[in-house]
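> model this:
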Amino acid sequence: MSYLVLIGDLIASRESTHRQALQHRLKAVLKRLNQQTPALASPYTLTLGDEFQAVFTRADTVFDDMVQILAALHPDQARFALGLGEITTDLNPDQALGMDGPAFYRARDGIEKLKDSGDLFTLEGLPDTWADLAGGTLSLLSNRVEKWEANRLAILHGLLMDTPVKDIARELGISEQAVYKNINNGGLKAVMQVLSALAQLLNDYLDQKA
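Sure, this is the predicted structure:
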């Protein structure tokens, strides 16, 4: 059986003048995600330094999770590597620790590649037929998302959760017009379509390897 492993890493956190507050925000958002993400085989867990990881059985919410983390950390940023493959040790349902296998190796390789490329997202483990398309799409998305303000990230999260625009506006303390302006200027409908297609591609792969 194959799984989807996410490894995340805070960018330049050691140089941050408010590192303690940054780590507090990270812990808070990971705790929230662990309470609301149904497809976690192993929960979001802080590991070495400012890294964190989790194991998924499905990809339905993985991209929204990343958007939530970025929104919670803004203006600081994080990078995310996804690895598809088997886990050769027993699953740990309590912490994403003490596990090993190709899914973890690929996610780890992805983090190292992101440190070189400067992108925010990568995906390792898809067949060659899909790997270039998925990789190019995530690279383009990285270039777009890293320039966004916190409100745009929060708006995307709301849209991914099917939250009505009026409720998004109220939660953010902005006008509905400002929400629609962000949707249009950020191309958020297109971003949602891309993320939905990528999640479906990952789910199809996981279903084939079940």
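> CA atoms for contacts and neighbours, from now on please.
Noted.
> other SSEs contacting the longest helix along the chain?
Looking across the chain with DSSP state H, the single longest helix is helix 188-208. With contacts taken as 3 or more CA pairs under 8 Å, 6 or more residues apart in numbering; DSSP states H and E, helix 188-208 sits against strand 2-10, helix 62-73, helix 128-145, helix 150-160.
> residue 207: which of those is closest?
If you check each of those against residue 207 by CA to CA, strand 2-10 wins as the nearest, at 8.6 Å.
> so which elements touch that closest one?
strand 51-56, strand 78-86, helix 102-117, helix 188-208.
> give the contact list for residue 89.
99-101 (CA atoms under 8 Å, 6 or more residues apart in numbering).
> run the last query once more with 10 Å
Residue 89 makes contacts with 98-101, as judged by CA atoms under 10 Å, 6 or more residues apart in numbering.
> most centrally placed residue in the protein?
residue 66 (2.5 Å; CA atoms, centre = their mean).
> I'd say it and residue 78 touch.
Yes. Between residue 66 and residue 78 there is a contact at 8.8 Å, judged by CA atoms under 10 Å.
> if I look at these two, which residues touch both of them?
With CA under 10 Å, 6+ apart as the test, residue 66 and residue 78 both reach 8, 120-121.
> residue 73 versus residue 106, what's the distance?
According to CA to CA, to the nearest Å, residue 106 and residue 73 sit 25 Å apart.
> look at those two and report which has more neighbours.
residue 106 (22 against 19; other CA atoms under 10 Å).
> leaving out the residues flanking it, which one is nearest to that one?
Counting by CA to CA, 6 or more residues apart in numbering, residue 106 lies nearest to residue 83, which is 4.8 Å off, once chain neighbours are set aside.
> one more: residue 11?
residue 78 (5.2 Å).
> and this one, please, so the two structures can be compared:
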Amino acid sequence: MKVKNHIVLMADIIKSRKSVQKRLMEDFIRITECINKTNSKQLLSPLTITLGDEFQGVVKSVFDACTVIFTLEEEIIRQQVDFKLRYVLAEGTIDTPINPEIAYGMLGEGLSKARKALQESKNEPSRFHIELLNSSKSQALNNSFLIYQALINSWNVKKDYELIIAFLKVGGYKQVAEKLGKTRSQIWKREKSLKINEYIAIKEIIHYIGN
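Got it, this is the predicted structure:
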């Protein structure tokens, strides 16, 4: 019988001990529940908070895992929560039955690999760590996520919140200009300075690699 490998997604809150715990946990729970609803079709087992500031889940594919990560990152921006997540995507076996209701009590190489990678990545600058059986694919995704992270880090979300959200939700500068009541010239310049087209492009590249 052929052993089936699964895609495990884990994440933790960066520097959570320095944050106000009650507010942080409320935000973390709300974001996680939101993703479990909006991305239920991508999840074999839902994102489940395990150690207070960490979650784990089982995703149908690498492509779907990338979609979940993108949705998480954009939802964090949309809800203006004050934390960032460190992600690990690992491929491996799961020995116990996959629970479609909660990602808890499962055992296997995939989960052990993800847990180890999450611990080892705590002192690394990248927030995205991919460990697939195909090492070339892993490297390509890790490099691409570095670019994705740099683009997000370049945004001043507090200053440009309304504009960033409009671009993520509405699309091109013409539609955003109409929605915000600004001139097309103004919004075109901001689209360039925020590197919105580059952001969309790197998401498409990551999806292409992960497919």
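> relative to residue 138 of the first structure, which of the helices and strands packed on strand 2-10 of the first structure is closest?
Nearest of these (CA to CA): helix 188-208, 9.1 Å.
> buried ones in the closest one?
Neighbour counts over helix 188-208 of the first structure (16 or more other CA atoms under 10 Å) mark 188, 191-192, 194-196, 198-199, 201-203, 205-206 as buried.
> and for stretch 142-162 of the first structure?
Applying a neighbour-count criterion of 16+ other CA under 10 Å, one finds 142, 145-146, 148, 150-160 buried in stretch 142-162 of the first structure.
> compare the contacts of residue 89 of the first structure and tell me which is most surrounded.
residue 99 leads the contacts of residue 89 of the first structure on contacts (other CA under 10 Å) with 16 neighbours.
> so that residue, which of the three states?
Assigned with DSSP: H, G, I helix; E, B strand; the rest coil, residue 99 of the first structure falls in the coil class.
> hang on, it packs against residue 53?
No. The criterion here is CA under 10 Å, and residue 99 of the first structure misses it with residue 53 at 11.0 Å.
> what sits in contact with each of these two?
With CA under 10 Å, 6+ apart, residue 99 of the first structure and residue 53 have common neighbours residue 42.
> picking up where we left off before, save the contacts of residue 89 of the first structure as CSV, and put in distance to residue 31 of the first structure too.
Below are the contacts of residue 89 of the first structure laid out as CSV (distance: CA to CA, whole Å):
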residue, distance to residue 31 of the first structure
98, 20
99, 20
100, 23
101, 25
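> taking these together, which two end up most distant?
Most distant of the contacts of residue 89 of the first structure, by CA to CA, are 98 and 101, 10.6 Å apart.
> which residue lines up with residue 11 of the second structure in the first structure?
Under the alignment (TM-score structural alignment), residue 11 of the second structure pairs with residue 8 in the first structure.
> contact partners for that match?
So residue 8 of the first structure contacts 44, 46-47, 50-54, 66, 69, 78-82, 107-108, 111, 120-121 (CA under 10 Å, 6+ apart).
> same check on residue 157 of the second structure?
Going by CA under 10 Å, 6+ apart, the list of residues near residue 157 of the second structure reads 77-78, 80, 163-165.
> tell me the one of these nearest residue 25 of the second structure?
residue 80 (14.2 Å).
> now the closest one: how far from residue 13 of the second structure?
Taking CA to CA, one finds residue 80 of the second structure at 15 Å from residue 13 of the second structure.
> map residue 67 of the first structure onto the second structure.
Under TM-score structural alignment, residue 67 of the first structure pairs with residue 73 in the second structure.
> got the contact list for its match?
31, 67, 84-85, 149, 152.
> repeat that with 6 Å
Under the criterion of CA atoms under 6 Å, 6 or more residues apart in numbering, residue 73 of the second structure has no neighbours.
> relative to residue 124 of the first structure, how far out is the aligned partner of residue 113 of the second structure in the first structure?
In the first structure, the residue paired with residue 113 of the second structure according to TM-score structural alignment is residue 106. Using CA to CA, we find residue 106 of the first structure at a distance of 6 Å from residue 124 of the first structure.
> can you list residues touching both of the two?
residue 83.
> show me what contacts the counterpart of residue 144 of the first structure in the second structure?
Alignment note (TM-score structural alignment): residue 144 of the first structure maps to residue 151 of the second structure. Contact partners of residue 151 of the second structure, counting by CA under 6 Å, 6+ apart, are absent.
> how near is residue 151 of the second structure to residue 90 of the second structure?
24 Å.
> what do you get for residue 198 of the second structure?
26 Å.
> ditto for residue 50 of the second structure
Taken as CA to CA, the span from residue 50 of the second structure to residue 90 of the second structure is 17 Å.
> equivalent analysis for residue 17 of the second structure, please.
Counting by CA to CA - residue 17 of the second structure and residue 90 of the second structure are separated by 25 Å.
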